[in-house]
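J.: Make a model of this:
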Amino acid sequence: MGITQILFWVLTVAALFSAIMVVSSKNPVHSVLWLVATFFAISGHYILLNAQFLAIVNIIVYAGAIMVLFLFVIMLMNLNKSTEPVKHKWLQIIGILSGGCLLLVIVAALRNTEVSQHMVEMSTGEAGLIKNLGRELFTTFVVPFEISSILFLSAMVGAVVIGKKD
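T.: Coordinates of the predicted model:
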């Protein structure tokens, strides 16, 4: 068993544990912090698959910007037990039953699928490197890239004009 497989299993256990803690945590701030840990474990998987760009974007965008936004929203809402609405037991039972039905549907859908016995080639090739992404982006897709940048610029100017006070 190589170091890559050991890292894969460690990251998998970390991602699964932190994802379970996201759902089962009572405190919303702790739930967000566990979600950040999940994103870091997933970024580790991206690095093992030689997709460094996806790993960095995942850390910057999701673990950085989105989670800071979630924390601000949670802190601004000032969630506590006194403002929490009363939940009935029958709602919890219905939630458990619907989750079980969803699990049965997923198992039934995946029951007849063929699992490939091929191993993924890790840390080989240049499939996930930023150099290849940049080459494709600025040669093959340069016109759609520039059109989208003009669209984003006009949306930003429009948002500033709409938000400007008279």
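
J.: C-alpha from now on. contacts and neighbour counts both.
T.: Will do.

J.: For the helix or strand containing residue 73, buried residues please.
T.: Element membership for residue 73, per DSSP states H and E: helix 67-77. Across helix 67-77, burial judged by 16 or more other C-alpha atoms under 10 Å covers 67-68, 71.

J.: Give me the buried stretch members for the following helix or strand past it, please.
T.: For helix 67-77, the following helix or strand on the C-terminal side (DSSP H and E) is helix 89-110. For helix 89-110, a neighbour-count test (16+ other C-alpha under 10 Å) marks nothing as buried.

J.: residues making contact with helix 89-110?
T.: Applying C-alpha atoms under 8 Å, 6 or more residues apart in numbering, helix 89-110 has no contact partners.

J.: Off-centre distance for the helix or strand just after that helix?
T.: With elements assigned by DSSP H and E, the helix or strand that comes after helix 89-110 is helix 130-139. Taking the mean of its C-alpha atoms, helix 130-139 sits 24 Å from the chain's own mean (C-alpha atoms, centre = their mean, to the nearest Å).

J.: ok, residues contacting helix 130-139?
T.: With contacts defined as C-alpha under 8 Å, 6+ apart, helix 130-139 is touched by 52-53, 126, 145.

J.: repeat for stretch 61-81
T.: Under the criterion C-alpha under 8 Å, 6+ apart, residues 28-29, 32, 36, 39-40 lie in contact with stretch 61-81.

J.: another one to check against the first:
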Amino acid sequence: MQFWYFLTALTLLSALMVVLSKNPIHSVLYLVFTFFCISGHYVLLNAQFLMAVNIIVYAGAIMVLFLFVIMMLDLRRNMPDSKSNLTKLAGAILGGTLLVILVAVMRKTQFPQFSQMGGKFDTQTGMVENLGQVLFRDYLLPFELVSILFFVAMVGAVMLGKREAGERNF
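T.: Here you go, the predicted model:
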């Protein structure tokens, strides 16, 4: 349990550093560290598949892409003007209001205890084999429909990209 508190504090600190860091490359690196901390939480929750997907997809592919784009941009030349004090004050008020609303909602919400949920603890819940069984047994039709949707979106993006490239040649 103490490791969970340590990992949570580390996650919150690194997420705060993402926002507070002035250097965008440092922000991306803090975000990668935040994703690794979240993956540690997935391990503690016995969700190894989510941990692996989080590391491979988010910390690996997407963050490398973000870092590549940031390094390709010349940020020193394209520095935006500093925000006015009114904009900073409005952002602080909106953020504080959202925090108060979230705390109020969490205080009013009744979370069921594990004994009231009527289930027993299963150590194999987050394993890949069980996830595959549920996915292909109970959710086969939605899974296949989503794959068709992704395929159509990919073909559409290729066709739009080809059409734009063809229009430039004329």
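
J.: Send over the TM-score of the superposed chains.
T.: With the length set by TM-score structural alignment, normalised by the length of structure 1, the two chains reach a TM-score of 0.82; 159 aligned residues with a C-alpha RMSD of 2.4 Å.

J.: before we move on, the earlier item: include distance to residue 10 of structure 1 when you put the buried residues of helix 67-77 of structure 1 into a markdown table, please.
T.: Below are these laid out as a markdown table (distance: C-alpha to C-alpha, whole Å):
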| residue | distance to residue 10 of structure 1 |
| --- | --- |
| 67 | 23 |
| 68 | 26 |
| 71 | 27 |
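
J.: Which of those residues sits closest to residue 58 of structure 1?
T.: Nearest to residue 58 of structure 1 out of these is residue 67 (C-alpha to C-alpha; 11.3 Å).

J.: What does that closest one correspond to in structure 2?
T.: In structure 2, residue 67 of structure 1 lines up with residue 63, judged by TM-score structural alignment.

J.: so stretch 147-154 of structure 2 corresponds to what in structure 1?
T.: With TM-score structural alignment as the criterion, stretch 147-154 of structure 2 aligns to 149-156.

J.: Next, the mean deviation of the matching stretch compared to structure 2.
T.: Its matched residues in structure 2 lie on average 2.7 Å from stretch 149-156 of structure 1 after superposition (mean C-alpha distance after the TM-score superposition for structure 1).

J.: tell me the two of the contacts of helix 130-139 of structure 1 that are most distant?
T.: So, the contacts of helix 130-139 of structure 1 by C-alpha to C-alpha: farthest apart are 126 and 145, at 22.2 Å.

J.: and the aligned partner of residue 25 of structure 2 in structure 1, how far is that from residue 15 of structure 1?
T.: Alignment note (TM-score structural alignment): residue 25 of structure 2 maps to residue 29 of structure 1. As judged by C-alpha to C-alpha, to the nearest Å, residue 29 of structure 1 and residue 15 of structure 1 stand 18 Å apart.

J.: neighbour count winner among those two?
T.: residue 15 (23 against 17; other C-alpha atoms under 10 Å).

J.: what's the closest non-adjacent residue to residue 39 of structure 1?
T.: Leaving aside its chain neighbours, residue 39 of structure 1 sits nearest to residue 63 (6.1 Å; criterion: C-alpha to C-alpha, 6 or more residues apart in numbering).

J.: for that neighbour, helix, strand, or coil?
T.: helix (DSSP: H, G, I helix; E, B strand; the rest coil).

J.: Compute the distance between it and residue 57 of structure 1, please.
T.: Taken as C-alpha to C-alpha, the span from residue 63 of structure 1 to residue 57 of structure 1 is 9 Å.

J.: same question, residue 131 of structure 1
T.: To residue 57 of structure 1, residue 131 of structure 1 is 15 Å away according to C-alpha to C-alpha.

J.: Trace residue 37 of structure 2 over to structure 1, please.
T.: Aligned partner of residue 37 of structure 2 by TM-score structural alignment: residue 41.

J.: average distance between the host helix or strand of that match and structure 2?
T.: Element membership of residue 41 of structure 1 [criterion: DSSP H and E] is helix 28-48. For helix 28-48 of structure 1, the mean distance to aligned residues of structure 2 following superposition is 0.6 Å (mean C-alpha distance after the TM-score superposition for structure 1).

J.: which bit of structure 2 covers the next helix or strand after that helix?
T.: Sequence order places helix 52-57 as the next helix or strand after helix 28-48 of structure 1, per DSSP H and E. With TM-score structural alignment applied, helix 52-57 of structure 1 matches the range 48-53 in structure 2.

J.: any idea how far that stretch is from the chain center?
T.: 13 Å.

J.: how much does that stretch stray from structure 1?
T.: Overall, stretch 48-53 of structure 2 averages 0.5 Å from its counterpart (mean C-alpha distance after the TM-score superposition for structure 1).

J.: coming back round to it: now, which of the buried residues of helix 67-77 of structure 1 sits nearest residue 115 of structure 1?
T.: residue 67 (34.8 Å).
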